[in-house]
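>>> no letters, just coordinates:
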C-alpha cells in the first residue's frame, strides 16, 4: 500500500525498428553505466540488485544511485511493445528514516517534541525527498534515451 514511497514504476514505448534483444542490450549498457550489476532472468527481462552498502563511497551523481533493486521487462500489447520498469529504493528510504530519527532525538533535546518533529520532517524531506525528486525526473529520461538511442 505504501510502497509508492520507495518504488518508481513506469513504461516507455519501444521503437518498432529495434528488436527485443537490442532493447535489453541498451538497458544492460545503461545499468552498467549506472554501476548496477545485471542479473539475467528471462529472455525479455533484466534485473539488478545493488544494495546501498555495497559501494557507500561510490559516485552519487548517477541517476539511479538511490535504487537498490529493479527489473525491466518487454511487454507486447495491442498498442505495440513497451519496456516496463519497477525500481526500488527501500534501502535509501530506511537510511533516511534512520537519519530522521537522529534529527528527531536532537530536536527533542533542544526544542522539545514539536521541535523534534520539525527537525525529523525537515531531515527526511531533504534527504529522501530531494533524492526522489531528482530520480523521478532523471531516471525515466535516462531509460527513454537508452531505449530510443540511435
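Good, I have the coordinates. Every value quoted in this text rests on a predicted model; they were computed, and no experiment measured them.
>>> from here on, just use CA atoms for contacts and neighbour counts.
Fine.
>>> what are the boundaries of the helices in this protein?
With DSSP state H, the ranges of helices along the chain come out as 20-33, 90-124, 130-148.
>>> skip the chain neighbours and tell me the closest residue to the residue nearest in space to the middle of the chain.
By C-alpha atoms, centre = their mean, the chain has its centre lying nearest to residue 67, at 3.5 Å. Leaving aside its chain neighbours, residue 67 sits nearest to residue 89 (4.3 Å; criterion: C-alpha to C-alpha, 6 or more residues apart in numbering).
>>> who's in contact with the one you found?
By C-alpha atoms under 8 Å, 6 or more residues apart in numbering, the residues touching residue 89 are 6-7, 66-69.
>>> below is an additional structure, to be compared with the one above:
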C-alpha cells in the first residue's frame, strides 16, 4: 500500500453486521498515467500540425491507454488492499 498518499478507513453498520469501508487515493499513479498519455498525445498533435490526420487516432490511443492503465491499477488495488487489510487483521 506504499503507492497510496491519502485515504481513510471507517466501520459502517449494516443491520446487525459491521462492514469495514475504505477509500484510498494514489495521486502518483494518476499523474504517471496522465504523463505517459500526454506524451502519446504529443505525438498526435505533432502529426496534426504537419497536416496528417492520423493524430486523431493517436488521441484515441492516448485516452485508451490512460483509461486502461488507471483502470487496471484500480482493479489491482481493490484486490491488494482487501487482502492486505485481511492479513493485517488476522496476523498478530
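The structure has been received and is ready for your questions. Source: prediction; values computed, not measured.
>>> for the contacts of residue 89 of the first structure, which ones persist in the second structure?
With both residues aligned by TM-score structural alignment, their matches' C-alpha atoms under 8 Å, the contacts of the contacts of residue 89 of the first structure that the second structure also has are 66-69.
>>> re earlier: of the helices of the first structure, which approaches residue 73 of the first structure most closely?
helix 20-33 (8.4 Å; C-alpha to C-alpha).
>>> what span of the second structure lines up against that closest one?
Aligned using TM-score structural alignment, helix 20-33 of the first structure spans no residues in the second structure.
>>> closest to residue 78 of the first structure out of the contacts of residue 89 of the first structure?
Nearest member of the contacts of residue 89 of the first structure to residue 78 of the first structure, counting by C-alpha to C-alpha, is residue 7, at 26.3 Å.
>>> need the nearest residue in space to that closest one, chain neighbours excluded.
residue 88 (4.5 Å).
>>> counterpart of the one you found in the second structure?
By TM-score structural alignment, residue 88 of the first structure lines up with residue 25.
>>> got the contact list for that match?
4-7.
>>> what do you get for residue 132 of the first structure?
Taking C-alpha under 8 Å, 6+ apart, one finds residue 66 in contact with residue 132 of the first structure.
>>> that one maps to what in the second structure?
Per TM-score structural alignment, residue 132 of the first structure is aligned with residue 74.
>>> tell me the contacts of the equivalent of the residue nearest to the centre of the first structure over in the second structure?
In the second structure, residue 67 of the first structure lines up with residue 4, judged by TM-score structural alignment. Shown in contact with residue 4 of the second structure (C-alpha under 8 Å, 6+ apart): 24-28.
>>> what count of nearby residues applies to the closest residue to residue 85 of the first structure other than its chain neighbours?
Leaving aside its sequence neighbours, residue 85 of the first structure sits nearest to residue 72 (C-alpha to C-alpha, 6+ apart; 4.5 Å). Neighbour count of residue 72 of the first structure, defined by other C-alpha atoms under 10 Å: 21.
>>> wait, residue 72 of the first structure sits on residue 82?
No: using C-alpha atoms under 8 Å, residue 72 of the first structure is not in contact with residue 82, being 10.1 Å away.
>>> now for the two: what residues contact both?
Joint contacts of residue 72 of the first structure and residue 82 (C-alpha under 8 Å, 6+ apart) do not exist.
>>> and residue 107 of the first structure? What does it align with in the second structure?
Match for residue 107 of the first structure (TM-score structural alignment): residue 44.
>>> ok, that match touching residue 59?
Yes: counting by C-alpha under 8 Å, residue 44 of the second structure does reach residue 59; the two are 6.3 Å apart.
>>> which of the two has more residues huddled nearby?
Counting neighbours by other C-alpha under 10 Å for residue 44 of the second structure and for residue 59 shows that residue 44 has the greater number, 22 against 19.
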